[in-house]
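take a look and give me a structure for this.
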Amino acid sequence: MDNRAEVSAFLKSRRDKLMPEQVGLPVYGQRRVTGLRRGEVAMLAGVSVEYYTRLERGNLGGVSDSVLNALAQALRLNDTERDHLYTLARAANAGPARIRRHPKKTVVRPSVLRLIEGLHDQPAYLRNNRMDILAANPLARALHCEAFEVEPVNTLRFVFLDPRATRLYCDWERVAHDGVGALRVEVAKNPYDRDLQNLVGELSARSDAFRTLWGGRDVYVFTGGTKRFHHPAVGELDLVHEVLDLPGEDGLSIIVYSADPGTPAADALKLLASWAATQQQDEAAAPAEGER
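The predicted structure is shown next:
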């Protein structure tokens, strides 16, 4: 097993997206290709057509950083795409013996759990590189209440397999696109991770939307930003979110949502906290299955 098919598809997808006028090349007559030709990319990168053809066929073995950098410039890659190209090259040169096939079992430190639980007025949860939610505080569970109906929770499964996700996320298309791009980055970093491969296979088989986005070969890295929710109990919330990677924890990140003071979103978060507390009280008061 190697990553040649992934390398080939990624490079071709970036080449197809570039028009000659975007890179200062003249256009003569009718073009039979989408985007740039291989020879045009080779010229921009300062390599032979034969060498670039070898690269686009997926063979990044032994390629130098200077060539990768020239290729990234020729294809006008952004920072995330450039990093992805370097990741693909590292995987191609590492060899199977140096790549962990069986990921370590995740053990969440008690201090991390305390940190999440201590954020009483901010939804916060811990996520791994497969988008599994490993731990969440009550407000995060309330915000994603529909996703938590089926545990273990995986945010990508919810986004693509639960129709209620299109209501919860006001910008569902962007959420879906970014989630797929982030998953592709993780697959490139861990090409022999069976759990990641199984997740891609499952979503590809069950979701046309996922399959289409996965075929686009776009990449994405989660950072801070704003996400718009339409919660079934409290209505719309425009929340700021931060992604806090845990150094040394191999793909674990803490996601924290907040609202600017005095905004409608801040009021909605307070209402969400009250709703969550009521739900917890109702669950505590409900008779156990055997007592009914």
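
from here on, just use CA atoms for contacts and neighbour counts.
Will do.

quick one, helices of the stretch 51-200 of the chain?
Using DSSP state H, counting those that start in this stretch, the helices found in the stretch 51-200 of the chain span residues 65-74, 79-94, 110-117, 138-143, 155-161, 165-168, 172-189, 194-206.

columns distance to residue 36 on top of those, output as CSV?
Written out in CSV, the entries for those read as follows (distance: least, CA to CA, whole Å):
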stretch, distance to residue 36
helix 65-74, 10
helix 79-94, 18
helix 110-117, 48
helix 138-143, 45
helix 155-161, 33
helix 165-168, 36
helix 172-189, 23
helix 194-206, 29
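
okay, those helices, which one's buried deepest?
When you average the neighbours per residue for each of the helices of the stretch 51-200 of the chain (mean count of other CA atoms under 10 Å), helix 138-143 leads with a mean of 23.

I'd like the structure of this one too, to check against the first:
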Amino acid sequence: MDNRQEVREFLVSRRAKISPDRAGLPAGGNRRVPGLRRSEVAMLADVSVEYYAKLERGNLAGVSPAVLDAVARALQLDDAERAHLLALARAADGTSAILRRRPKVKQWSPRGSLQQVLDAVTEGPAFVRNGRMDLLAANRLARAFYSEVYASSQQPPNIARFQFLDPASRRFYPDWEFFADVCVEILHTEAGRNPHDKGLHDLVGELSTRSDEFRRRWSAHNVRHHGTGSKTFHHPVVGTLTLAYEGLELAAEPGLTLTIYTAEPGSPSEEALRLLASWAATQEASTVDRAERNHSSVRDDVVQDASSSRRSAEGEPGSAV
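Have a look, this model is predicted:
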């Protein structure tokens, strides 16, 4: 990602959201742009207009934490937006790579103990994702819950691709607009924390090219902390589920989040999760059965071929030798 462009567009978009009334300033005549003027933000942040203009051109390198806090207050940034601004500043200083350095591996796989933790959750979907919205590990219920995401030919399964490129997402997410907003806000947050992630850059490029809905949301530069709440889904097998969720960042795996969905005890959604668990077990048993039949068929073919070869080598009974 281009850090200077991201800084510039983020600050301009936040400034446009703050009206003079909201900032406690007089409206004062005709305004050519929505929101505050640069001079008004500079005054509120107690910096010169020239200095703030430099920041808004995308130059955050070397800016002190005190100035960043002052700008965040002037623009009335929420916690997620403030964290995003600080992440952009770290990237401008070249420190984000140090803060978020990760081992480079071709394909991440969960430690045995982590998969055991996921599998121990039996009453709700539990999964691990990264900031690109890749599904990296899951328990049985999560694989059944996201069965349409896992059906994609692209690996690893990706929630953002499903959201914007698969028509089935319109059914799975009853409030599609809300889920689309959240998805892009998570990706934008990750772009600020990890601006040199090639996989994220490629994903954003793909979605921007193929989805007008994504491109419009990406240009808004909204960010979000996605930690806890409640969501409603419509699963193709068990129907509507309203689930609470908790997202926990994994201390041992920087950049990865463990998410667990649960239903209210005694609710229709709890019963739907039980039905989903039964369906998942049936699907898994069917898959194992097919695999065993295929293995048995291959084994029989090998035995038959070996037997035929031996008879040919020895000569059939009663044949001339």
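
TM-score for this pair?
Their TM-score after superposition, calculated using TM-score structural alignment, normalised by the length of structure 1, is reported as 0.93; 292 aligned residues with a CA RMSD of 2.2 Å.

returning to what we had before: relative to residue 283 of structure 1, which of the helices of the stretch 51-200 of structure 1 is closest?
Closest approach to residue 283 of structure 1 among these (CA to CA): helix 138-143, 13.3 Å.

related to what we said a few turns ago, so which of the helices of the stretch 51-200 of structure 1 comes closest to residue 264 of structure 1?
Among those, the nearest to residue 264 of structure 1 by CA to CA is helix 138-143 (15.6 Å).

which residues of structure 2 does that closest one align to?
Using TM-score structural alignment, helix 138-143 of structure 1 lines up with residues 140-145 of structure 2.

if we look at that stretch, which residues are touching it?
Here stretch 140-145 of structure 2 makes contact (CA atoms under 8 Å, 6 or more residues apart in numbering) with 119, 122-127, 150, 235, 276-277, 279-280.

and the residues you listed, which are buried?
The neighbour count (16 or more other CA atoms under 10 Å) marks 119, 124-127, 150, 235, 276-277, 279-280 as buried among the contacts of stretch 140-145 of structure 2.

which one of these sits closest to residue 249 of structure 2?
residue 127 (11.8 Å).

need the counterpart of that closest one in structure 1.
Applying TM-score structural alignment, one finds that residue 127 of structure 2 aligns to residue 125 in structure 1.

for the residue nearest to its match when sequence neighbours are not counted, give me its contacts.
Excluding the flanking residues, the one nearest residue 125 of structure 1 by CA to CA, 6 or more residues apart in numbering is residue 136, at 4.0 Å. Neighbour list for residue 136 of structure 1: 116-117, 123-126 [criterion: CA under 8 Å, 6+ apart].

residue 33 of structure 1: what secondary structure?
coil (DSSP: H, G, I helix; E, B strand; the rest coil).

need the counterpart of residue 199 of structure 2 in structure 1.
Matched by TM-score structural alignment, residue 199 of structure 2 corresponds to residue 195 in structure 1.

give me the mean deviation of the match of helix 138-143 of structure 1 from structure 1.
After superposition onto structure 1, stretch 140-145 of structure 2 sits on average 1.0 Å from its aligned residues (mean CA distance after the TM-score superposition for structure 1).

what about that stretch, distance to the chain center?
In terms of CA atoms, centre = their mean, to the nearest Å, the centre of stretch 140-145 of structure 2 is found 17 Å from the chain centre.

returning to what we had before: next step: the buried ones among the contacts of stretch 140-145 of structure 2 restricted to strands.
Using DSSP state E, the subset of those located in strands is 126-127, 235.

which residue is nearest the centroid of structure 2?
Nearest residue to the geometric centre of structure 2 (CA atoms, centre = their mean): residue 133, 2.2 Å.

tell me how far it lies from residue 156 of structure 2.
Distance of residue 133 of structure 2 to residue 156 of structure 2, given as CA to CA, to the nearest Å: 10 Å.

burial count for residue 78 of structure 2?
For residue 78 of structure 2, the neighbour count with other CA atoms under 10 Å is 13.

same check, this time on residue 17 of structure 1
Residues near residue 17 of structure 1, counting by other CA under 10 Å: 13.

if we can go back for a sec, which one of the ones in strands among the buried ones among the contacts of stretch 140-145 of structure 2 is nearest residue 168 of structure 2?
Minimum distance to residue 168 of structure 2 across those is 10.1 Å, recorded for residue 235 (CA to CA).

in space, what's closest to that closest one - neighbours in sequence excluded?
Once flanking residues are discounted, residue 235 of structure 2 sits nearest to residue 172: 5.7 Å by CA to CA, 6+ apart.

shouldn't the one you found be in contact with residue 234?
Yes - using CA atoms under 8 Å, residue 172 of structure 2 is in contact with residue 234, at 4.6 Å.

can you give me the helices in the stretch 201-321 of structure 2?
Using DSSP H, counting those that start in this stretch, the helices of the stretch 201-321 of structure 2 run over residues 212-218, 268-314.

how far is the shortest one from where the chain is centred?
Relative to the chain's own centre, helix 212-218 of structure 2 is displaced by 16 Å; criterion: CA atoms, centre = their mean.

buried residues in stretch 19-39 of structure 2, which are they?
For stretch 19-39 of structure 2, a neighbour-count test (16+ other CA under 10 Å) marks 19-20, 23, 35-38 as buried.

in helices only, show me those residues.
20, 23, 38 (DSSP state H).
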